[in-house]
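1. What shape does this take:
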Amino acid sequence: MNNNNRRGNASGKGGNDRKKTGGNNSRPGSNSGKPSFDKPGFGNKKPYGSKPHDKFEKKTPATPKATKPSDELRLNKYIANSGMCSRRDADLYISSGNVKVNGQVVTEMGYKVKLNDKVEFDGTTITPEKKEYLLLNKPKNFATSGDEGKDMRNVMELVRMATKANIQPVGRMDKNTTGLLIFTNDTDMIRKFSLPNQKSFKIYQVSLDRNLKFEDFEKIAGGVTLDNHRLMIDEISYIENQPKTEIGIKLRTQNVKVVRAIFEKFNYDVLKVDRVSYAGLTKKNLPRGIWRFLTEQEIINLKNIK
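-> Modelled structure (predicted):
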């Protein structure tokens, strides 16, 4: 570790079990000489008592009846599961008369539908989907939106064979930024991680055109003002055993463009930004351009983030 490292290496949480690997059959490549951000570092009593006893008659306890899973679903959840919007927004559409069930307008809150009912949302017939959660190690020259030029390839190409669900990326990432990107059809999660006050940690490796001066390192570590807003830096470090052009930085902001703006403010050209950790997820065993499904525990962890 470089002695000038003020706050230590940025680190994400450790390895995640892989349920399924998609994309292609590429073998994981080695990242020799690359920094390792994925090492750990950031992160019914049984009732008892005497049984009732009847001296005249021994009673046999009734066998509990097996309960069948309900085939009914609240209408707002049905809509949210279809990927159209969140439950909260679905309630607004329902109350406004924009939802039909079997041809009839329904405005009742809490209305339940069966899975074989025909539900129309704003004139479009919809079906509920199982929630899917994918993690992609995004390569360069893929955009997350369609407004970066007609010739630009879209990240959806990389995950199109993963599921039939209507998944979309969580947040935006420009074509030149690489690294971790979550995809899901869970509209509540997409909305949560897109809020400007979302406080989950993201860790980036930044490559600069020249060595980061120690005085600039110190200034960035103390916080940076961008567009009249003060941005606090959780951690910054020189990457161990790498040139001082390689910087690790840990932030809570959702906007990837902020990472470039920090260093450009001090007149450095940013050659590369790689997101190596996102809300506790890391790139371990996930080569560039490859995706995998999140584990159940990883999904729970994401949902528990405030």
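2. can we go C-alpha only for contacts and neighbour counts from here?
-> Will do.
3. where's the closest residue to residue 127 other than its chain neighbours relative to residue 93, distance?
-> Sequence neighbours aside, residue 82 is the residue nearest to residue 127 in space, at 5.4 Å (criterion: C-alpha to C-alpha, 6 or more residues apart in numbering). Separation of residue 82 from residue 93 (C-alpha to C-alpha, to the nearest Å): 14 Å.
4. Following up with a second sequence; could you model it the same way so I can compare the two?
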Amino acid sequence: MTTETPQKERIAKRMARAGLCSRREAERWIEAGRVTVNGKTLDSAAFTVAPEDHITVDGKDIPALERPRLWRYHKPPGLVTSHKDEKGRDTVFDKLPEELPRVISVGRLDLNSEGLLLLTNDGELARKLELPATGWKRKYRVRVHGHPRDADMEKLAKGITVEGVRYGSIDGTIDSTKGANSWLTISLREGKNREVRKVMEYFGYSVSRLIRISYGPLSLGDLPAGAVDEVKSKILRDQMGVEKFDDQSAPPQLGQRPPRGKRQAIKRSSPAPAGPSTAPRKKGTLKARPSPKRTS
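-> Model prediction:
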């Protein structure tokens, strides 16, 4: 049976809610035989789980669900929006305060972009906020080399195709021009990979600075570079449809994610045996991974 009920949910969704990965990545982990439920290794993501089911990935218990939380972060330029970088560059997650739990980003900002980046401990919330269907605008202040014209902005509003990729309507306003540079305000809803830079280059204007100043109802405001500020639960409920979490005051349970500064590296281990074990299980904590997101 694969139909979700109020008590049951898809295994991939449960893993995403725990902040481990995206639903799509969870499906790949399941196909690779890395996920067990009640001691049985899964070979398909078409499986539902109940709150009392025992779920492991690589032999480690997945974290207990925490209340969904969201933070505003002022990303400085020069940081990669991923947990690990193959080139050894500093990442956003290297610079976060140690007391933060394990978080993933809502969308991305590329290496040289800066401004508002949303962080959450809940993969499902991240997915919801990223979907174009949510209708949330991402607004940017953009400095370009050159002098854009009103005609360029009109073309952006109608949508353009660049190298076979269709970009929907983008709102652009020319704010000021000084010397060889101009400042624009750009608003979009899709957030495709490097979207702002690519559409500006299409018109012949190279972007020298890109600052995200708002994401839906959340704005960068006067948050200093490198600072983090948690979004109030009331905003999550009223504007993002997050249901009230009944156990907000409950003490941490086994399997919950400790603060970032108290984690130790997780070693890969063999999947749990097919049959139930009589030995007591030591519950470890898995690390979340950032799912691949679009960059603007």
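5. still on that earlier bit, how about the contacts made by the residue nearest to residue 127 of structure 1?
-> By C-alpha atoms under 8 Å, 6 or more residues apart in numbering, the contact list for residue 82 of structure 1 reads 126-129, 166, 185.
6. Just give me the match in structure 2 for it.
-> Residue pairing (TM-score structural alignment): residue 82 of structure 1 is matched to residue 18 of structure 2.
7. Next, find the distance separating that match from residue 97 of structure 2.
-> Going from residue 18 of structure 2 to residue 97 of structure 2 by C-alpha to C-alpha gives 20 Å.
8. One more: residue 125 of structure 2?
-> 21 Å.
9. These two: which has the busier surroundings?
-> Taking other C-alpha atoms under 10 Å, residue 125 of structure 2 and residue 97 do not tie; residue 125 has more neighbours (22 against 14).
10. right, and that one touches residue 104 too?
-> No: with contact defined as C-alpha atoms under 8 Å, residue 125 of structure 2 does not count as touching residue 104 (10.2 Å).
11. So what does residue 272 of structure 1 match up with in structure 2?
-> By TM-score structural alignment, residue 272 of structure 1 lines up with residue 209 in structure 2.
12. That match: what's it in contact with?
-> By C-alpha under 8 Å, 6+ apart, the contact set of residue 209 of structure 2 is 112-113, 142-144.
13. Are any of the residues you listed buried, and if so which?
-> Among the contacts of residue 209 of structure 2, those classed as buried by neighbour count (16 or more other C-alpha atoms under 10 Å) are 113, 142-144.
14. Which single one of those residues is nearest to residue 82 of structure 2?
-> residue 113 (13.8 Å; C-alpha to C-alpha).
15. Can you tell me what the closest one aligns to in structure 1?
-> Using TM-score structural alignment, the equivalent of residue 113 of structure 2 in structure 1 is residue 177.
16. got the contact list for that match?
-> So residue 177 of structure 1 contacts 139-140, 272-275 (C-alpha under 8 Å, 6+ apart).
17. Residue 253 of structure 1 now?
-> Contacts of residue 253 of structure 1 by C-alpha under 8 Å, 6+ apart are 196-202.
18. And the helices in structure 2?
-> Under the criterion DSSP state H, structure 2 carries helices at the ranges 11-17, 23-31, 123-130, 150-158, 195-202, 233-240.
19. mind listing the strands for the stretch 151-296 of structure 2?
-> 160-162, 165-167, 171-178, 181-188, 206-215, 218-219, 228-230 (DSSP state E, counting those that start in this stretch).
20. To what extent does the fifth one diverge from structure 1 after superposition?
-> Compared with structure 1 after fitting, strand 206-215 of structure 2 has a mean deviation of 0.8 Å; criterion: mean C-alpha distance after the TM-score superposition for structure 1.
21. re the thing from before, would you mind giving the buried ones among the contacts of residue 209 of structure 2 as CSV with distance to residue 23 of structure 2 added?
-> Putting those into CSV (distance: C-alpha to C-alpha, whole Å) gives the following:
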residue, distance to residue 23 of structure 2
113, 27
142, 33
143, 36
144, 37
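22. Mark which of the residues you listed are part of strands, please.
-> 142-144 (DSSP state E).
23. neighbours of the counterpart of residue 184 of structure 2 in structure 1, just the number please.
-> The equivalent of residue 184 of structure 2 in structure 1 is residue 247 (alignment by TM-score structural alignment). Close neighbours of residue 247 of structure 1, defined as other C-alpha under 10 Å, add up to 24.
24. Check the gap between residue 247 of structure 1 and residue 263 of structure 1 for me.
-> As judged by C-alpha to C-alpha, residue 247 of structure 1 and residue 263 of structure 1 stand 10 Å apart.
25. and what of residue 141 of structure 1?
-> From residue 141 of structure 1 across to residue 263 of structure 1, the span is 22 Å (C-alpha to C-alpha).
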